[in-house]
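[1] Compute the structure for the input listed below.
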Amino acid sequence: MDPLYRKVAAEIAQHIERSVYVPGDRLPGVRRLARTRGVSTATAVSAYQTLADEGYIEARSRSGFYVRARKAIQTIEPTLSAKAAAPKLVTGQAMAMALIKAANDPAIVQLGAAVPDPAFLPTQAIARALATVMRTKRSQVSSYMMPPGALELRRQISRRMSESGAIVSVDDMVITTGCQEALSLALRAVTRPGDVVAVESPAFYGLLHVLESLGLEALEVPAHPIEGISLDALGFALERWAVKACVLVPNYSNPLGYCMSDDQKHALIRLLEKHRIPLIEDDVYGDLGFSSQRPSTCKGLAPHADILYCGSFSKSLSPGLRIGWIAAGRHHAHVEFLKYVTSIASSTAPQLAAAELLATGRYERYLREVRSKYQSAVARMSDAVMRTFPEGTRISQPRGGFVIWVELPKGTDSMALARRALRDGVSIAPGPLFSASGKFANFIRLSCAKVWDARLERALFAVAKLI
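    Model prediction:
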């Protein structure tokens, strides 16, 4: 006769196999399971441990137990070489603009743009914060918030950055309209048209848009799907070409989702310092790791290095607030002037509302909840892709954020696939958008921060049929 905990485990396993619980779902807490099943807490713990040992579920620190993917994930293999491709001007981003426009169309199932569904965002808390500042700070809200931006917000961001080891004064920070503007200001401060900029490959296509608009050449350096940019390939590239800046997303890169270790970050900084090349650090996903421990930043590890740190709340709080910032170090005065001549100032009310959310602790409480939700969303999407897409499909295993990078069978034309899918009401991001030279023809990026429903499942199945 089986012990009681095995009977409980078998019942839950049956629920998982029948899709009562699907990958990414959070299971009832131990005490609740014990109460509903009429067993002891020890029995409930043993049942969950049995399910974990058998691969049905996984335990997440301070979060509980979650259903694991049922089909083994075929991880994308590293395709690194010791060399980077020659620098290229970025062109042909028309498809990216089509995806951006599709993001505003409610008839389209949005899997292409890396924009979280409102269900993942603290919309009520944001509304309350906006109402508070509109009521209590009317004179400020009605005025320009000239560069460097709202002191209250800069102070709160400075405190948060110090928690990851980056000591940045409120006077060394400029508030921007999202991270895209921060990246643009950083590049304008350290480059001129025609200069070469090293980027990881694949790279966020928004960055490639900025390079294109500034007339800069992209030097694509291959990135490992787990370890990050190849430092050997970067070193070779720096010896060969006159690189003026390097732009990276060390924490939970888009689209691969890797997080560089501290040792790798130190090695990167030493390499760039050797060649006297500034690092533009994009940390827009830094708060969205699946671990409760926030990763370090290059800015924090090397406070005196030539690093222009760019951050934003667009992925972690609200895209609509359009709040970003840049801590540009020795380039601060130049960046502050460029911000003024570009847009005079960022919107005042969102700055004050963001400061309110940070000061009251609501932002940190929200992060503790949403990290687990994103991890579950990624797990569920990954499982669905492996179940419905053709044999030979491989996917990344991000450690944070909410996108996955999908390698489709050889010969797949992801640009044609994206065009056809868009006509059928589904947006996906084709691989060539993430390369200045049009690489990654058989790759796509999918955004997982979506409400899981029948419409989304049908969309994924439709994409699988098109492949």
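[2] CA only for contacts and neighbour counts going forward, please
    OK.
[3] where along the stretch 1-150 of the chain do the strands fall?
    Using DSSP state E, counting those that start in this stretch, the strands of the stretch 1-150 of the chain run over residues 57-60, 64-67, 88-89, 109-110.
[4] Touching, M386 and I73? I think so.
    Yes - using CA atoms under 8 Å, M386 is in contact with I73, at 6.7 Å.
[5] With neighbour numbers in mind, choose between these two.
    Higher neighbour count among M386 and I73: M386, with 21 against 18, using other CA atoms under 10 Å.
[6] so which helix or strand takes in that one?
    helix 362-388 (DSSP states H and E).
[7] compare with the first, here's sequence two:
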Amino acid sequence: MSSKYRRLAAQLQGQIEAGVWQPGDRLPSLRETARHSGLSLMTVLSAYQLLESQGWILARPQSGYRVAPRQHSPANAARPALHAAEAVDINAFIFNVLQAGQRPGKVAFGSAFPHPSLFPREQLARSLSRVARRLDPAHQLVLPPGCAELRRALARRYAARGMAVSPEEIVITSGALEALNLSLQALTRPGDWVVVEAPAFYGALQAIERLQLKALAVPVDPVQGLDLDALADALGRYPVKACWLMSHCQNPLGVSLDAPARARLLALLKEHGVPLVEDDVYAELYDGDQVPVPLRALDEGVLHCSSFSKTLATGLRLGWVAAGELAPAIQRLQLMSTLSTSAPMQLALADYLGGHHYDRHLHTLRRRLARRKGRFYQALCRQLPPEVRVHASRGGYFLWLSLPAGLDATVLYHRALAANITLAPGRMFAAGEQFRHCFRLNVSLPWNAASEAAVARLAVLTAELLAAR
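    Sure thing, here's the model as predicted:
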């Protein structure tokens, strides 16, 4: 899809430069362009959003996209700055937001996990029941690297995607967050510089704070992804010891890197001798027929971390890292922290994966997420004030929204919370204040009367915030 939407964007840009479309002209609608080009609606949307991010066109609610005035030329757009933080202090704010989201009765747009209705609870329960009947109570502790059956099952899934990953280099962890934390800890010492994204998954910021590391935040664009020029700048100016990055369905933006960007990213890291911790928890939640290739498939030195929390059940808390030669070091670190991961859960998951249910479930899950995301995107674009930008990328289940600069989405967060609606304010995703006007929405919820009313209420609260400027 990435090359298709870029080709369409280049074609439309060429038409604008040639004067086919003049400033103020209304472009064909997304559906018209999809019908005439033979491309999917999401591919066309991605092309239009790329042109919008570059300043060629403007979104106008209720009237589609129009060609931007000449002063909106990309040549006049300032590049986001690299943000260096000697210290990160964000855990308290994140803790308060996550705790508030646990209150019953909330419409959980702020959740980081897919809606529970999407998980195969009955099949998982049967696997757990089968395992419980044959489990020996005297052997319930499975020390690192974890259950051999589960590690073999994961190695087979890697092999199915063309990657040679031995069960011996896989370490089972308590969710992907532990895998990511242990990987980062194995690569760094307090005071080291680490590259993260801006905005970043808040778990990366918490890990940096806990390990007393220094953060280099490289900008990520909602359409084009990681700013590789800024990354090159960071690697050239600072003694970076590790990178923690997401190449697919980046959290919170949802954007994925295309093949040329992935190749350049790995080349930059190789040139500077910097190891990569790949956060790939959304790998299975792609939209379309093209399976995304993890960075680990292109470089065996990448520490590839993932989990089942986004695809099977949040409460499983089972993840892993394919750590290569660092597997023994990560096992020792795990032994000093969590000791081990739940043996019954590991065995139950191995049983479930052996039944060949997982791929059928994933196929259904991806389709349902795409439908729900499309429904929420359309409703938000229709109801929110025109000054609010809604960024959507293919895959995953997040939308990233931007208020006009100078507004504080944390204020909107508190007002929404009072109305029993949660959202994830932009302050959660950066050590600085650069995303204070943004927020993330989880749109994996069923589209029903409650979610429809929540979108309408959120639109009213947003309009009130804008009117009070």
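[8] Just give me the mean distance for the helix holding M386 of the first structure relative to the second structure.
    Helix 362-388 of the first structure differs from its equivalent in the second structure by a mean of 0.8 Å after superposition (mean CA distance after the TM-score superposition for the first structure).
[9] if we can go back for a sec, for R330 of the first structure, find the nearest of the strands of the stretch 1-150 of the first structure.
    strand 88-89 (27.9 Å; CA to CA).
[10] same for that closest one, what does it pack against?
    In terms of contacts (3 or more CA pairs under 8 Å, 6 or more residues apart in numbering; DSSP states H and E), strand 88-89 of the first structure is packed against strand 217-224.
[11] which part of the second structure lines up with the helix holding M386 of the first structure?
    Counting by TM-score structural alignment, helix 362-388 of the first structure pairs with residues 357-383 of the second structure.
[12] Give me the buried positions along that stretch.
    Going by neighbour count (16 or more other CA atoms under 10 Å), the buried part of stretch 357-383 of the second structure is 362, 365-367, 369-370, 372-374, 376-377, 380-381, 383.
[13] cool, and stretch 282-298 of the second structure?
    Neighbour-count burial for stretch 282-298 of the second structure flags Y282, A283, E284, L285, Y286, D287, P292, V293, P294, L295, R296, A297 (criterion: 16+ other CA under 10 Å).
[14] out of those residues, which are inside strands?
    Using DSSP state E, the subset of these located in strands is empty.
[15] nearest to R415 of the second structure, of the residues you listed?
    Nearest to R415 of the second structure among those is Y282, at 30.0 Å by CA to CA.
[16] Can you tell me how far the equivalent of the closest one over in the first structure is from R445 of the first structure?
    Matched by TM-score structural alignment, Y282 of the second structure corresponds to Y285 in the first structure. In this view, Y285 of the first structure and R445 of the first structure are 16 Å apart by CA to CA, to the nearest Å.
[17] nearest to F204 of the first structure, of the strands of the stretch 1-150 of the first structure?
    Taking CA to CA, strand 88-89 is the member of these nearest to F204 of the first structure, at 15.5 Å.
[18] Need the residues touching each of M386 and I73 of the first structure.
    Common neighbours of M386 of the first structure and I73 are listed as R394 (criterion: CA atoms under 8 Å, 6 or more residues apart in numbering).
[19] Can you report how many residues lie near the aligned partner of S213 of the first structure in the second structure?
    Matched to the second structure by TM-score structural alignment, S213 of the first structure sits across from R210. When counting by other CA under 10 Å, one arrives at 14 neighbours for R210 of the second structure.
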